[in-house]
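> predicted model and sequence below, questions to follow.
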Amino acid sequence: MNNLVQRFLNYVSVDTQSDESSTNCPSSGGQFKLAELIKEELIALGLSDVRLDKHGYLSAKLPTNIDYNVPAIGFIAHMDTAPDASGKDVQPQIVENYQGGDIPLGSSGEVLSPKQFPDLDGLHGQTLITTDGTTLLGADNKAGIAEIITAVATLIANPDIKHGEICIGFTPDEEIGRGADLFDVKNFGAQWAYTIDGGPVGELEYENFNASNAAVTCSGVNVHPGTAKGKMINSMTIAAQFIAKMPTQETPEATEGYQGFFHLTNMDASVAETKLNYIIRDFDAEQQLSRVKFIKRVAEELNQNLTQGSVKIEVTENYRNMREQVEPFPHIIDYAQQAMLACNVKPNIKPIRGGTDGARLSFMGLPCPNIFTGGYNFHGIHEFISVDGMHKAVEVIVKLAEVTAESEKKA
C-alpha cells in the first residue's frame, strides 16, 4: 500500500492539465513528462514491449505465466487532468482514520464537508487524500495509473498468481475528448480491456452517454448606442431568447441516472456576436437524435422570427454509448463481477454520466468497460480519494487477471 500511495503522490506532482486550445498531441508538455517518468518505471519493473510514441501514448506488456492460451486483456488509464481546475503545484493532504466532520483544505478556507458531500459519511476509519483547496487532486486519472502499475508489480512479485498476457496503456488528452484518437488498438494486443477510471468502490460501468456538441453563433449589428435606434441588433438579446427556449428541467443540475440533458458550458458575448457552447447528452441513441433535432429547431424558429440578425448552429458528434459494443461479450462484465465479489466488493453496475476513452475504444474494436478507482468529486478542488478504495482497486485488477485465466481455461 505504501508503494501505491507513493506512486500516486509522485504522479500528481506533475502538472498534466490538458489544453483544448492546443492542436498538439499531447496538448500539454507535462503529459509527456509524466509519460517519460512512468516509462522508466515500467522498464525497471521488467515489463516487455515498453513503448512511448511521439504523441504521448505509453504501452507495455506483462507476459503470461501459464502454459495454455488465454486471451490477452488490457488495463487503461489516462495521464491528463481536467481543464476545469488547476493541476499545477498540487499539494495533497493525507487524512488518516477519518472520523467524520469537515476537513479543512489547507489554508484556502475551503472545506470538504459531509453536508455537501455525503459520501464522506461512508468512509469513517479510512485514509483519505484530499487537495489543499487550490487545485484539483488528479485522482482522475492518476489513481488509475498507480493502481494498474501496482497491480502489475503485485503479479510480478507473486508468480503463483496465474494470468495470461496483460497489456497496459496510458493515454493523453482524455479529458478533452481526444484520448483514443491515436490509440493503436492492433499493437496494444488485447482482446478486451478495462479503463480504471471510475469513482467509488464497486463501480462497474459499460454504458455511457451518447455525446454531441452544439456551437451556436448569434450574430447582430453593433452601432454607437447614441444613434442605435432602428439600427442596432444586440446579439446578446438573441442569445437570451435562444437560452430561454431551452428546457430548464433538462440540465445537469436537474437530472440523474438515465436522464439526458442540454448543458450550456460557456459563452462569449458582445453586441455584434455571441457564441454559446452546448453539450448534448443522452443514453438512448434515438433520444439523442431527438435532442439534436430539437436544438436545431430552436435555431430555425428564432431565425424565422428575426427581421435582422441570425442564429447559426453547428452540431458535431463526440462519442457514442459503448453498451452496444460491450453487451455482445457478457463474459467481460461477468469476469469483473467475479473479481469484485472475490475481493469482498459489491459490484455497482451503473451508467457513466459522461464518457471515457473506453467508449471510443469499444467502437474501435476493443470492448472496454470501466472500473472504479476509489475517487470522488473529480474535476474540482473538492476532489479526494480513499486509500482503502485504491487498495481495493489493485486487488480487483489482480483478481481479474487471475479470474480471466481460470475461466478461459475452463472455456
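Looks like it arrived, so ask away.
> going by C-alpha atoms from here, please, whenever you check contacts or count neighbours.
Noted.
> my read: Thr171 touches Gly56, true?
Yes. Counting by CA atoms under 8 Å, Thr171 does reach Gly56; the two are 7.0 Å apart.
> and the gap between Glu286 and Gly257?
Using CA to CA, to the nearest Å, Glu286 is found at 17 Å from Gly257.
> that should have said Ala239, apologies.
To Gly257, Ala239 is 30 Å away according to CA to CA.
> higher neighbour count, these two?
For Ala239 versus Gly257, neighbours defined as other CA atoms under 10 Å are more numerous around Ala239 (23 against 10).
> residues in contact with that one?
Contact analysis of Ala239 by CA atoms under 8 Å, 6 or more residues apart in numbering lists 218, 274, 276.
> looking at the residues you listed, spot the one nearest Val298.
Lowest distance from Val298 to those (CA to CA) belongs to Cys218, with 12.3 Å.
> now do the SS call for that closest one.
Here Cys218 is strand, with the state taken from DSSP: H, G, I helix; E, B strand; the rest coil.
> quick one: it and Val271 touch, right?
No. The pair Cys218 and Val271 fails to qualify as a contact (CA under 8 Å) at a distance of 9.7 Å.
> so what's the most centrally placed residue in the chain up against?
Centroid-nearest residue in the chain, with CA atoms, centre = their mean: Thr356, separated by 4.8 Å. By CA under 8 Å, 6+ apart, the contact set of Thr356 is 174, 195, 197, 370.
> how close does it get to Ser86?
According to CA to CA, Thr356 and Ser86 sit 21 Å apart.
> distance from the helix ranked longest in the chain to the middle of the chain?
As assigned by DSSP state H, the longest helix anywhere in the chain is helix 387-410. Chain-centre distance of helix 387-410: 21 Å, with CA atoms, centre = their mean, to the nearest Å.
> which helices and strands sit right next to it?
When contacts are defined as 3 or more CA pairs under 8 Å, 6 or more residues apart in numbering; DSSP states H and E, helix 387-410 sits against helix 139-157, helix 330-342.
> elements contacting the last one?
Helices and strands touching helix 330-342, by 3+ CA pairs under 8 Å, 6+ apart, are helix 387-410.
> surely Phe170 is in contact with Ala146?
No. Using CA under 8 Å, Phe170 is not in contact with Ala146, being 10.9 Å away.
> check the helices and strands packed on helix 387-410 for me and report the most buried one.
For those, the largest average neighbour count (mean count of other CA atoms under 10 Å) is found in helix 139-157, namely a mean of 25.
> and that one with helix 387-410, angle?
Orientation check (axes from the mean of the first three to the mean of the last three CA atoms, to 10 degrees): helix 139-157 against helix 387-410 gives 50 degrees.
> give me the contacts around helix 139-157.
3-5, 7-8, 11-12, 42, 45, 62, 75-81, 161, 168, 170, 196-197, 373, 375, 378-379, 383-385, 390-391, 393-395, 397-398.
> included below, for side-by-side comparison, is a second structure:
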Amino acid sequence: MDFNTSLSFTVADRFLRYVRIDTQSDAASPTTPSTEKQKNLGQLLVSELLEIGVADAHLDEFGYVYATIPANSDKRGVPVICFCSHMDTAPDCSGKDVKPLVHKNYTGADIILPDDNTQVIRMQDHPDLKNQIGNDIITASGNTLLGADNKAGVAEIMDACYQLISHPEIKHGTIKILFTPDEEIGRGVDKADIAKIGAFACYTMDGESAGNMENETFSADGAKLTINGVSAHPGFARGKMESAIKIAGHIIAALPDNLSPEHTSDMQGFVHPVDINGHVETATIDFIIRDFEDEKLTEHANVIRQVADDVLKQYPNSTYTLETHEQYRNMKHVLAQNPQIVDYGMEAIRRAGLDAKLCSIRGGTDGSRLSFMGLPAPNIFAGEHAFHSKQEWVSVQDMQKAVETILHLCMVWEEEA
C-alpha cells in the first residue's frame, strides 16, 4: 500500500499547533506532572482524539493521555500494541512563545534564524541535512527550542490515529496510545498505568534520522558524593581548615578525561558530574553514570571512589561517602526476549520506503523504563534533530514517513497474527 499517494497527511499542521504550547518540565518540582502547563497540550490532544472518533481518549490527574483505537481485523489474537511519545520539552532551553518557521524546498544553504542571527543551521554541523534537499524544514525563530523533541512524535501518532480512523481498509488489531509528561526530567513513566494500557509491545516515537530504530540504550545510575571537610574561622584556619568545597573541586579536576561525556562516543560509557553544592564543612557532587553494560556502572563508580581516596590523602581529617542508585537499564535485555517486536518495526520502516537501520542510543527513552515495567518498547525515528537547542529542526517529509511507518507497523502485526 502506497500511503504517500493515498493519504492526506495532517502531521505538519498538528505539529505547528503543538509546538506553540509551552510544556517545559521542571526537575525541581515534586509534583506529577512537574508543571501544570503540560496538561494544556494533553487537553488539546484529548479533544482532537475525541473529534476524530477515539471515544475513550482521556487525560488523567497526572497529566497522561490514554486512548484506544479498537481492532478492525477479523483475525483473533492480534496482539495489542501501543505507541508513545512525551509532551514535555527540555528545561535546557526556553520553550515559551515558540514561533515555528517552515523553510520550504530546502536548498542546502545556511538557515539563519531571524530572531537571533547568531543561530545558524549549517549542513556541516547537521549532517542529516544532506538528505533533506527539496524537503520542507521546520525550525524555531532563534530565541527558543522548537519542541520537535518530542512533539514531532506526538504529531505523528496523532496523524496515524486520524488515518486509521479515516481508512478502515488499513487492517489492525487494538492500538493503544500513550502520551506522557516529564520524560525530559527522567520521570516520564513514573505514574504510567501499564495495566490500563494492556499492550504486548510499545513503540516510542522519539528518535532522530528517518529510517533509524533504536533497540539499545544506556544503562544508568545516579551517584551522590558527600564530602565532610573541617570548618574553621578563616582568620585562624592555618593547619586546621580542610574545605569541602576545595576538595570537591580537586575531585572533579582529577576525574579521567577518557570517562567524560565530551571525550567519549559510540559504545563508550561515562562519568559526568552534573551538580555541586556545599560550603566549607560539607559539599556534595551529583553524578550520572552511563554505560551499555550494566557491570561497567560499578566499575565507573569505583573510579569516583578511587579519585576521592587519592584526593583525600591530602586532607587527613576529612571523609567522604558515595551513594549510588539505579535510574534505568538497557532495554536490549528485555527486547531480546521477544525479537519480533524489533523485527516488525524494521519491516515497517522498510515498507515506508526507507533504509532501516538498527542503532544504539547514548541516552535513555521512556521505552527504557517501560521495557522493565513489562512493556517492551524500542524507539523509532521521529525526525528530530539538534535536541534541546535553539537550532532544533525537523522536516515535514520525515514526519510523514514516520506516520507511514506507524501505519505499516499496525498492518505487520495484524498480518503476522
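All right, it came through fine. Model, not experiment: these values are computed from the prediction.
> need the TM-score from the superposition.
The TM-score (TM-score structural alignment, normalised by the length of structure 1) is 0.95; 408 aligned residues with a CA RMSD of 1.7 Å.
> aligned to Phe381 of structure 2, what sits in structure 1?
Using TM-score structural alignment as the criterion, Phe381 of structure 2 maps onto Phe372 of structure 1.
> which SSE is the closest residue to that match other than its chain neighbours in?
Spatial nearest neighbour of Phe372 of structure 1, chain neighbours left out: Gly198 (3.8 Å); criterion: CA to CA, 6 or more residues apart in numbering. Using DSSP states H and E, Gly198 of structure 1 sits within no helix or strand.
> my guess is Gly198 of structure 1 contacts Asn377. True?
No. The criterion here is CA under 8 Å, and Gly198 of structure 1 misses it with Asn377 at 11.1 Å.
> these two: which is more packed in?
More crowded of Gly198 of structure 1 and Asn377, by other CA under 10 Å: Gly198, with 25 against 18.
> list the contacts of the residue mapped onto the more buried one from structure 2.
Using TM-score structural alignment, the partner of Gly198 of structure 1 in structure 2 is Gly207. By CA under 8 Å, 6+ apart, the residues touching Gly207 of structure 2 are 213-214, 379-384.
> could you dump the residues you listed to TSV with secondary structure and distance to Pro234 of structure 2?
What follows is the contacts of Gly207 of structure 2, written out as TSV (DSSP: H, G, I helix; E, B strand; the rest coil; distance: CA to CA, whole Å):
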residue	secondary structure	distance to Pro234 of structure 2
Met213	strand	57
Glu214	strand	54
Asn379	strand	55
Ile380	strand	57
Phe381	strand	57
Ala382	coil	56
Gly383	coil	56
Glu384	coil	52
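> out of those residues, which one sits closest to Ile112 of structure 2?
Closest approach to Ile112 of structure 2 among the contacts of Gly207 of structure 2 (CA to CA): Glu384, at 18.6 Å.
> can you report how many residues lie near the closest one?
26.
> apart from its neighbours in sequence, what residue is nearest it?
Excluding its sequence neighbours, the residue lying closest to Glu384 of structure 2 (CA to CA, 6+ apart) is Glu208, at 4.7 Å.
> identify the residues contacting the one you found.
Contacts of Glu208 of structure 2 (CA under 8 Å, 6+ apart): 381-385.
> show me the subset of these that structure 1 keeps too.
Of those, the ones still in contact in structure 1 (both residues aligned by TM-score structural alignment, their matches' CA atoms under 8 Å) are 381-385.
> the residue nearest to the centre of structure 1 pairs with which position in structure 2?
In structure 2, Thr356 of structure 1 lands on Thr365 (TM-score structural alignment).
> and Ile313 of structure 1, by the same measure?
Counting by TM-score structural alignment, Ile313 of structure 1 corresponds to Leu322 in structure 2.
> isn't that match up against Asn228?
No. Assessed by CA under 8 Å, Leu322 of structure 2 is found out of contact with Asn228, at 11.6 Å.
> out of the two, which sits in the more crowded spot?
For the pair Leu322 of structure 2 and Asn228, the greater number of neighbours falls to Asn228 (23 against 17), based on other CA under 10 Å.
> what sits against the more buried one?
Residues near Asn228 of structure 2 by CA under 8 Å, 6+ apart: 244, 281-283, 318-320.
> go again using 10 Å as the cut-off
Asn228 of structure 2 makes contact with 242-245, 247, 278-284, 317-321, according to CA atoms under 10 Å, 6 or more residues apart in numbering.
> same deal with Ser243 of structure 2?
Contacts of Ser243 of structure 2 by CA under 10 Å, 6+ apart are 227-232, 249, 278-283, 315, 318.
> quick one: which of the residues you listed is nearest Gln43 of structure 2?
Nearest to Gln43 of structure 2 among the contacts of Ser243 of structure 2, with distances taken as CA to CA, is Gly278, at 41.4 Å.
> quick one, what contacts that closest one?
Contact partners of Gly278 of structure 2, counting by CA under 10 Å, 6+ apart, are 226-228, 243-245, 248, 284-285.
> can you check Thr319 of structure 2 too?
Contacts of Thr319 of structure 2 by CA under 10 Å, 6+ apart are 226-230, 244, 282, 308-309, 312-313.
> give me the buried subset of those.
For these, a burial check counting by 16 or more other CA atoms under 10 Å picks out 226-230, 244, 282, 308, 312.
> counterpart of Ser260 of structure 2 over in structure 1?
Checking TM-score structural alignment: Ser260 of structure 2 goes with Thr251.
> thinking again about what came up before, which contacts among the contacts of Ala239 of structure 1 does structure 2 share?
Retained in structure 2 (both residues aligned by TM-score structural alignment, their matches' CA under 8 Å) from these: 218, 274, 276.
> what about the helices in structure 1?
Counting by DSSP H, the helices of structure 1 are 2-12, 29-45, 139-157, 185-188, 235-244, 285-305, 323-326, 330-342, 357-363, 387-410.
> take these and write them to a markdown table, including distance to Asp132 of structure 1.
Below are these laid out as a markdown table (distance: least, CA to CA, whole Å):
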| stretch | distance to Asp132 of structure 1 |
| --- | --- |
| helix 2-12 | 13 |
| helix 29-45 | 21 |
| helix 139-157 | 14 |
| helix 185-188 | 37 |
| helix 235-244 | 36 |
| helix 285-305 | 39 |
| helix 323-326 | 37 |
| helix 330-342 | 32 |
| helix 357-363 | 29 |
| helix 387-410 | 17 |
